[in-house]
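Engineer: how would this look folded up:
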Amino acid sequence: MADERVNKIIEILKKEYPDVKIALNYSNPLELLIATILSAQCTDRQVNEVTKDLFKKYRTPSDYIRVPQEELEKNIYSTGFYKNKAKNIKRLCEILVENFSGEVPDNMEDLITLPGVARKTANVVLSNAFGKNEGIAVDTHVKRVSARLGMTDNTNPDKIEKDLMKLVPNKDWGVFTLLLIRHGREICTAKKPRCHDCILNKLCPSAFTFG
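Structural biologist: The predicted model follows:
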């Protein structure tokens, strides 16, 4: 019965958010990969502000390799953790050139070998840049909303992903993340979820439990 309930939830969310799409701006897999790395501990809006100029300056992995570390840090400073992010971006671009002919790999196994790329980032890139569903990206919104909906009891993102992959049809893995993020931002917010306005309140075990 759990699968039927989850299918109903997905159906309702698709009708509510028919235009749902990733909030990060990008025009190719490399841009999406870098934007996703920059989005760690940073808002998508701020990342888009930074990448508006960044993607004009650097278009290929070789461009990122050539730029001095300090200059790249200045370019991405406002996204936070800029030293580590710049280091990872430069190193992953070196690996792309050395091992993948300068192209972003289109499979989970290779993507997670890149610095700064764990399953969440890899899932975002695979789903949105390549149209491949190899898993479900679990960010803070997906973690919170899926728990409130009773889809998982776990707190570890990898374990949450495994729980969700058992419940959500493979064809919906990519859009499922986007739907929960949108719903988490607009209705099922962290501090004061709007349960009375929620289209899922009849299917949600947590509905109306928040003061």
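
Engineer: from here on, contacts and neighbour counts on C-alpha atoms
Structural biologist: OK.

Engineer: Isn't Ser206 up against Val145?
Structural biologist: No - counting by C-alpha atoms under 8 Å, Ser206 stays clear of Val145, with 9.8 Å between them.

Engineer: One more, please, to line up against the first structure:
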Amino acid sequence: MQKEKIDNVMNILQKHYINHPQPLVSRDKWEHIPKTPYTVLISCLLSLRTKDEVTEEASIRLLEKYNTPQTMITIPKQSIQQLIYPVGFYKVKAKRIKDISKTIIETYDGKVPDSIQDLLSIKGIGRKTANIVMVYGHNDTNHLPIDTHCHRIPNRLGWISTKTPEETETELKKILPKTYWKIFNHLFVSFGQTICTPISPHCTTCPVKSYCKQKNVKKHR
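Structural biologist: Here you go, the predicted model:
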């Protein structure tokens, strides 16, 4: 019964967001810059606490020329700051990009590791970023990136009952058919940004409201 509900929700959302722009990291083809595990990693780092369009513009400015760890470490941190501004926390991110690039060169022979454990061992790379690099950089669909939307919405729908994104990842892997793993992140991020918002979600216009238990929804529109 639950699998049928999940299938219905996923199919409805895929149709609803078929023309909705995807975040840069989840697109199959990139323009202007090469798509590699390294550029996916850097773009993902830039995206944290930043709007998608700002992330994309900053990614293009930075990665058009500096799209390998070897080229990235040649430029001053201040130059990275200028290229990625106005992404959120741009000074912190510029330092992190330099530090991570240096670690990749020194520890992994200049190549972004294709192991989740190795990625997580690099200071500055969290679990969501590591999963995104595995899925969209290395094309390894055995991973499921979970951000705040991907954690909140399955709980709201009543699919799971979890406290942390890490718990959500574990529980969703048990019930979400693997065919949806690659599209789940960008689909639920789009849904969470536009309709199933953290506060006062747009329940009256929600395309999957008949499948939702509205867990922890105190006020909606």
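
Engineer: sorry, back to before: who has more neighbours, Ser206 and Val145 of structure 1?
Structural biologist: Val145 (24 against 15; other C-alpha atoms under 10 Å).

Engineer: Could you check which residue of structure 2 pairs with that one?
Structural biologist: With TM-score structural alignment defining the correspondence, Val145 of structure 1 maps onto Ile153 in structure 2.

Engineer: got the contact list for that match?
Structural biologist: 188, 192, 196 (C-alpha atoms under 8 Å, 6 or more residues apart in numbering).

Engineer: Gly80 of structure 1 now?
Structural biologist: Shown in contact with Gly80 of structure 1 (C-alpha under 8 Å, 6+ apart): 41-42.

Engineer: Need the counterpart of it in structure 2.
Structural biologist: In structure 2, Gly80 of structure 1 lands on Gly88 (TM-score structural alignment).

Engineer: Can you tell me the element the spatially most central residue of structure 1 falls in?
Structural biologist: Residue closest to the mean C-alpha point of structure 1, counted by C-alpha atoms, centre = their mean, is Val124 at 4.7 Å. Per DSSP states H and E, Val124 of structure 1 falls inside helix 119-130.

Engineer: counting contacts, what elements does the longest helix seen in structure 2 pack onto?
Structural biologist: Secondary structure of structure 2 per DSSP state H: the longest helix is helix 90-108. Helices and strands touching helix 90-108 of structure 2, by 3 or more C-alpha pairs under 8 Å, 6 or more residues apart in numbering; DSSP states H and E, are helix 37-47, helix 69-72, helix 77-84.

Engineer: ok, now with 10 Å
Structural biologist: Using 3 or more C-alpha pairs under 10 Å, 6 or more residues apart in numbering; DSSP states H and E as the contact test, the elements touching helix 90-108 of structure 2 are helix 37-47, helix 69-72, helix 77-84, helix 116-121.

Engineer: which residue numbers in structure 2 go with the helix holding Val124 of structure 1?
Structural biologist: Mapping helix 119-130 of structure 1 onto structure 2 (TM-score structural alignment) gives residues 127-138.

Engineer: likewise stretch 169-181 of structure 1?
Structural biologist: Using TM-score structural alignment, the partner range for stretch 169-181 of structure 1 is residues 177-189.

Engineer: what about the helix holding Val124 of structure 1, how far off from structure 2?
Structural biologist: Comparing helix 119-130 of structure 1 with its match in structure 2 after superposition yields a mean distance of 1.5 Å (mean C-alpha distance after the TM-score superposition for structure 1).

Engineer: No further queries at this time; thank you.
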